[in-house]
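[1] any chance you could fold what I've pasted below:
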Amino acid sequence: MNSKIQLIKKHLKEGTLQKMWIQTKWIYQYARRYWKAMVLYTVLGLAGTGVSLISSMISKDLIDIITGHQTGKLLGTFAAMIGFSIANILVGQASGYASTFINLKVDAEIKNDIFAKMLVTDWESLTAYHTGDLVTRWSSDASNISNGILNWIPNLIIYTAKFISALWVVVYYDPTFAIFALLGIPFSALMSRPLLRRMRNNNERSAAMNAKLYGFNQEAFSNIQTIKAFDMIRFYIDRLKNLQTDYINMRLDFQKMSMLTSILMSIVSFIVSYSCYGWGIYRVWSGMISYGTMTMFLSLSGTLTASVNSLTGLIPTAISLTISAGRLMDIVEMPQEDYSGDKEVRAFEKEHRVEGMGLKMENLEYTYHNGTNVFEHATVEAYPHEIVALVGPSGEGKTTMLRLILSLLRPQDGRAWICAGEDHNNTVEMSPSTRRLFSYVPQGNTMFSGTIAENLRNVKPEATDEEIIEALKLACAWEFIEKLPDGINSIVKERGGGFSEGQAQRLSIARALLRKSPILLLDEATSALDVATERKVLKNIMMDTYPRTCIVTTHRPTVLNICSRVYAIREKRCKVLDQEEIDKMVRDF
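    Predicted coordinates:
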C-alpha cells in the first residue's frame, strides 16, 4: 500500500497524472462529437453480452434435461438454444460491421481535422519537426485516438456489465462458486502494475522510433539518386540495420516483461480453472448442484476471468491514448495562423484586381526562433508591371524576405501591406489571408506526380487547355511540351522525374503564371535556365498585359538590367542599387 502511495506521489511530482488529465480532456473534445456512435456500439455490445449469458443458462437447462431424461422439454429447449446461438452470431456480426463502419468514418474525420489544423499551424514552428515524424503523428496517433474514442468507454461499460451479470448468475445459483471464480482477480491486478510502470515509457519510445524509421525511409527513397551518385548504398543499408536493431532491442525489452507476465497469468488461469472444475465436481457429487449448473459455472468463470483481464487491459490502452493525444497536441496546439482577414482580402481583390496590386514593407525586423537575426529596418516596395530583384550572397535573407512577404514568417517589428490605386494609398495588411494574392515559385523542384495539365490545374482547377498552353508559352515551356506525344497530358513523375531541372523550373513558372495572381514571387526560379532563356522568361512576364507585380531573387546579375528596381540585401537591410552599381555587378559576374 505504501509503495502505491509513493508511486502516485512520484507521478504527481513529475506532473504525469496532471499531463494525462489534460490529454484526456483533449481527447474528450473529439469523443463528444461521436457519442451516438459510442452509444450504438455499447448497445450492440450489451446485447451480445445478454444473448451470450442467456445462451449459457439455456445450455445449463439442456444438459439438465438430457441427464435427467426429461424428453418432454428437450425439443423446446434445444430450439431455444439454436435460436439464441443464431442470435449471438447475428449480433456479433452486426456489432463487427457497425464497429468497422463507425471506426472508418471517425478515423477519416479525425485525420481530416488534424490535417487541417497542421496546415494552418505556424510554419516556422512546424519546421522543427521532421516530416516523417509529422506523418507518423497524423496517421498512427490519429488512428489510435479514433479507435480509442469508439472503443474505450463502450468497452468499459460492456466488460463491466459482462462481469457483473456473470457474477450475479454465479452468486444466484451457488455463492461458494464465486469465490473460486474470482481467485485470479487480485493476481491480475498485481501483475498489471509492473507493466503499467513501463507502458508509458515504452509507448513513447516506440512512437519516436517509428517516426525515426519512417523519416529515414522517406528521405532515403526521395534521394536515391544522391545515394547512388555518392556510392552511399552500403552506408545507408548499415544505417537502416542499426535503426532496426535499436527498434528490435526496444521491443524485445518490453516483450520480456510481457512474456513473463503472460506465463504467470496463464498459470493462475489454469489454477482458477481446475479449482473451479474440482469444486464443481465436488458440488455435483454431493448433490448440491446439477451437472448442467456445473457446466454453466465453468463457462461463466471463464467469462469472469476474461472480463477482469479485459478491464485491466483498458488501463494500458488509456495510457497509449494519452500518449498519442500528447504527441498530436504538440503539433495542433502550436501557434495557429490568423485567417480572420479573409473577407477583407477578398473584397480588396475584387475591387483592385483589374488595375493590379503591389506591396510595401517598412522597417521590418526579423529574428528566427533559433536566435539568428536576419533583418533590421528592412524596406522593400514593388508595384504592378514592375520586376523587382533581390540580390545578395547566399544566406543573407533573400528567401527569408519572400517568406515574410507570404506571411509564412511574422516580423517582430515593422509594417507590411498590399497596396493598390494610383497613389498606392488603398491598402490591406499582409497576413496569411493575403496569400491568395500571390503566386510563388520556390527553389528546387516542386512538381507533383501526375500529368502536366493536372500539375498546373492544382492552382486553377477550372483552367482550360488553351489557358494552360498560354501559360506554358509565357514560361518558355511550350517549345518542349508540344514535341511530347501526349502534350500537356504527358506524365510527370515524382519530384519532376522525366524532365530536366530547367524544364521542371519552367513548368513551375507556368503553373504560377496560370493562376494569374496579382503578385508573382520567383525564388531562384530561373537558376537552372541558361541566361538567354532566363531573360526571355522575365521579358515575357514584363510584356504580359496582365497587371502583375514580379519579385525575383537571384544570384546571377545578368538579368538585372531588365528589372525596374534592384535591392541588395546587406547588413540586414535592403539597399536600392543605382545603375552604376548594377552595371558593376554585371561586369564582375
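[2] alpha carbons only for contacts and neighbour counts from here, please
    Fine.
[3] these two touch, right, Val428 and Ala420?
    No - Val428 is not in contact with Ala420 according to Cα atoms under 8 Å; the separation is 9.1 Å.
[4] to compare against the first, here's the next sequence to fold:
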Amino acid sequence: MSRKKFKSPSLNYAMLREIVTEIRWMSNYIIKYRAAVMFYVFVGILGTLMGLAGSLASKYMIDAVTQYQPQQLVTTACIFVISGLLGIGFHAVMSRMLARISLKVYQDIYEDVYLKVMEAKWEEIAEFHSGDLLNRLSGDVTTVSKSILGWIPSLLTKTVRFMGSLFILLYYDPWMAAIALCSAPVTVILSRSFLGRMRQFNQKMRAASSRITEFTEESFQNIQILKAFGLIGSFDDKLKTIQKDAMDTSMAYNEFSVKTSTLMSVVGFIVSFISMGWGIYRLWTGYITYGTMTLFLQLSRNLSSDFKALVHLVPSAVSTATSARRVMEVTELPKETIKKEDRLCKVEENEIKKGVELFLSQISFSYRSGQPILTDCSMKVGKGEFVALIGPSGSGKTTLMRIILGLVSASKGQVGVRTISKKIVPLCASTRDCIAYVPQGNTLFSGTIEENLRMTAPDAGNDELIDALKMACAWDFVQALPGGLKFYIGEKGKGLSEGQAQRIAIARAILKKAPVILLDEATSALDEKTGVQIMAHIREKNPNSICIFATHRLSVLTMCSRVYRVENGRIIEEYESCR
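    You can find the predicted model right below:
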C-alpha cells in the first residue's frame, strides 16, 4: 500500500520552517477557542503570582521569627496562607476547566478532521490504510487538541514565573540571579542540537503506532479467516515483530532522552550547588538574612526549573507539530467538488420519475499506478432498461460503477444522463444523490434493521420500509427476527447470514427511489430463484428506473435487455440477452 510520507529535513532551517507551517495550521483552532485559551492563561498567571507572593511571604515570615517580630509574623503568615489557598483554588479551577474544554476541543477537532476525511476525493483517501487513519484521528488529534489549550498557557505561565523569580532575585542580589541563569546557555545549545533528532524520533514513533493499529484492525476484521486457516499463531508472531520495531524505536528515543535529561540534571545540580554556596557565603558575611537565604534558594530553583520547563516545551512543540503534520496530510487532501447547480435532482421530480437515459462515451481511466484500467469505453442504457456488465474479475466492471457514482473521474470522454426533455447532466459527485448503489460484500452498519434502511430514506414510514423489504424478498425473515425491524445487527452484519444482509442492502437501495440503481455482485450470496424474484420486483415497482448489474451469474442475464462484456479494459462486445 502506498502512503504519503513526510520526510524529515536535514537542515534545521527547513525543519523549523515546516514546524512554523504546522503551528500556523494549529493557530486556526487556537483563534477559534481564543476565549477559553485567554481565560486559562489569566487563571494560570494569577496562580503563578500567588505562588511568588507566597515565596516573598515565607521570606518575611522567617525573618520575623529570627528577629522576634510577632506582629510581622502574624501578618506574613496570613499572607502566606491566603496566597497558598488562592494558588490551590486557581489550580483546581484550571484543572476542572481544562478537563471540560479539552474534551470539547478534542471532539470538535475530531469531528472536523473526520468530516474532511469523509469529504476528500475517494481515490486520495484510498491511499491511506484505515488503521492509519484511525491512529491519526485518535492519537494525533488528541496530541493536537491538548496542545491547543496547554502549550500557550504553559508557555506564558512559565514565562511569568521565570521573569518574576528573575526580577525578585535581581532586586535582592544580582549575582545570585546571574548564577541561577548559568544553566541557560547550556540548555539552549543542547536543545538546538537535539531538535532535529527529536522530530525524527517523533515521526518514527507515530509511524510505528500506526503500523500496530493497522495490523490489529485487519486482524480483527478477518478473525474468521485467521481461525479457518489456523493463522493465529503466525499473526501473533507478526505482531511481536511489529511491536519489537516499535519497542526499538521507543527505547532509542528513551536512551536519547535519558542522556539529555541526565546532562541537564548535572548542569542544574552544579548551578544549584553554586547558588547554595553563594547564599551561605552571603549569609555568613551578614549581607542577607535567613529569610532572604530561603528565598534565594527557592527562587534559584524556580528560575532553573522554569527555564528548563520552557526549553522542554520545545520537544512538546516538536511532538505536537509532528502530529499536526500527520493530521494535515489527511485534512488537506483534495475535496470532492459538489455543486448544487450540478445536481441531477434539480431537474423537476416528475421528470426524473419518468426516467433517464445513461451513457458513457469514449471514456478512459487509470488509477494512480498509471496502468490503464479502461480505454475508449462506450455504453448506453435507456430508461427502464436492465443492463448487465460481465467479464473476468479485475476487468474494470467495478471501476465503471465508480465512474458513474462520481467516486473517480474519467481522464477522457463523457459520462452523463439524458432526461426526457433531452437535458444532459454530466455524472459526477454532485449527481450521486440520485443513484442507488449496492456494492460487493457486507455493507450493513451496526444498529437496527430500521436504522440501516432509513439511511437512504429518513422520512419513510414503516409501510414503505416493509414494501422495500418485500421487494428485496427480505420481509419474511425480518418479521420472524426478535423485534422485527428493531432487530439489532452487529458489526459487519453479525446476526444475519450473508444472503440476508445482501437483501437488506438491496432494500436500502430501493428505498432511495433513484432513477439509476447500481448492483455490484449484489445477489452473489442468493440462490438464483431469489435473485430473479428481486429483479422482477424492481422492474415491476420501478418501471422507469435503470438497473446496471455487475455480475458473473447467468440467471441475471436472462432479466437484462442488454449485456456488455468488459475485458482488457474495453467494452469489446455488446449483444442482446436471451430474455
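[5] related to what we said a few turns ago, who has more neighbours, Val428 and Ala420 of the first structure?
    Here Val428 of the first structure and Ala420 are set side by side on neighbour count (other Cα atoms under 10 Å), and the busier one is Ala420, at 22 against 18.
[6] separation between the more buried one and Phe163 of the first structure?
    72 Å (Cα to Cα, to the nearest Å).
[7] please apply the same query to Ile387 of the first structure.
    76 Å.
[8] more neighbours: which of these two?
    Shown here are Ile387 of the first structure and Phe163; by other Cα under 10 Å, Ile387 has more neighbours (24 against 21).
[9] hmm, Val559 and the more buried one touching each other?
    No - counting by Cα under 8 Å, Ile387 of the first structure does not reach Val559; the two are 10.3 Å apart.
[10] quick one: the strands in the stretch 401-550 of the second structure, in order.
    Ranges of strands in the stretch 401-550 of the second structure, per DSSP state E, counting those that start in this stretch, are 412-419, 424-426, 435-438, 447-448, 488-489, 516-520, 546-550.
[11] distance between the second one and the chain's centre?
    Translated: strand 424-426 of the second structure. Remark: strand 424-426 of the second structure is offset 35 Å from the chain centroid, using Cα atoms, centre = their mean, to the nearest Å.
[12] now do that strand: everything it contacts.
    Here strand 424-426 of the second structure makes contact (Cα atoms under 8 Å, 6 or more residues apart in numbering) with Asp342, Leu344, Gln414, Val415, Gly416, Val417, Arg418.
[13] closest to Arg432 of the second structure out of those residues?
    The closest of these to Arg432 of the second structure turns out to be Leu344 (Cα to Cα; 8.2 Å).
[14] how many neighbouring residues does that closest one have?
    Leu344 of the second structure - counted by other Cα under 10 Å - has 25 other residues nearby.
[15] now swap in Asp107 of the first structure and tell me
    Counted with other Cα under 10 Å, Asp107 of the first structure comes out at 21.
[16] in three-state terms, how would the closest residue in space to it that isn't next to it in sequence be classified?
    Distances taken as Cα to Cα, 6 or more residues apart in numbering put Ser146 closest to Asp107 of the first structure, at 5.0 Å, once the chain neighbours are dropped. What DSSP: H, G, I helix; E, B strand; the rest coil gives for Ser146 of the first structure is helix.
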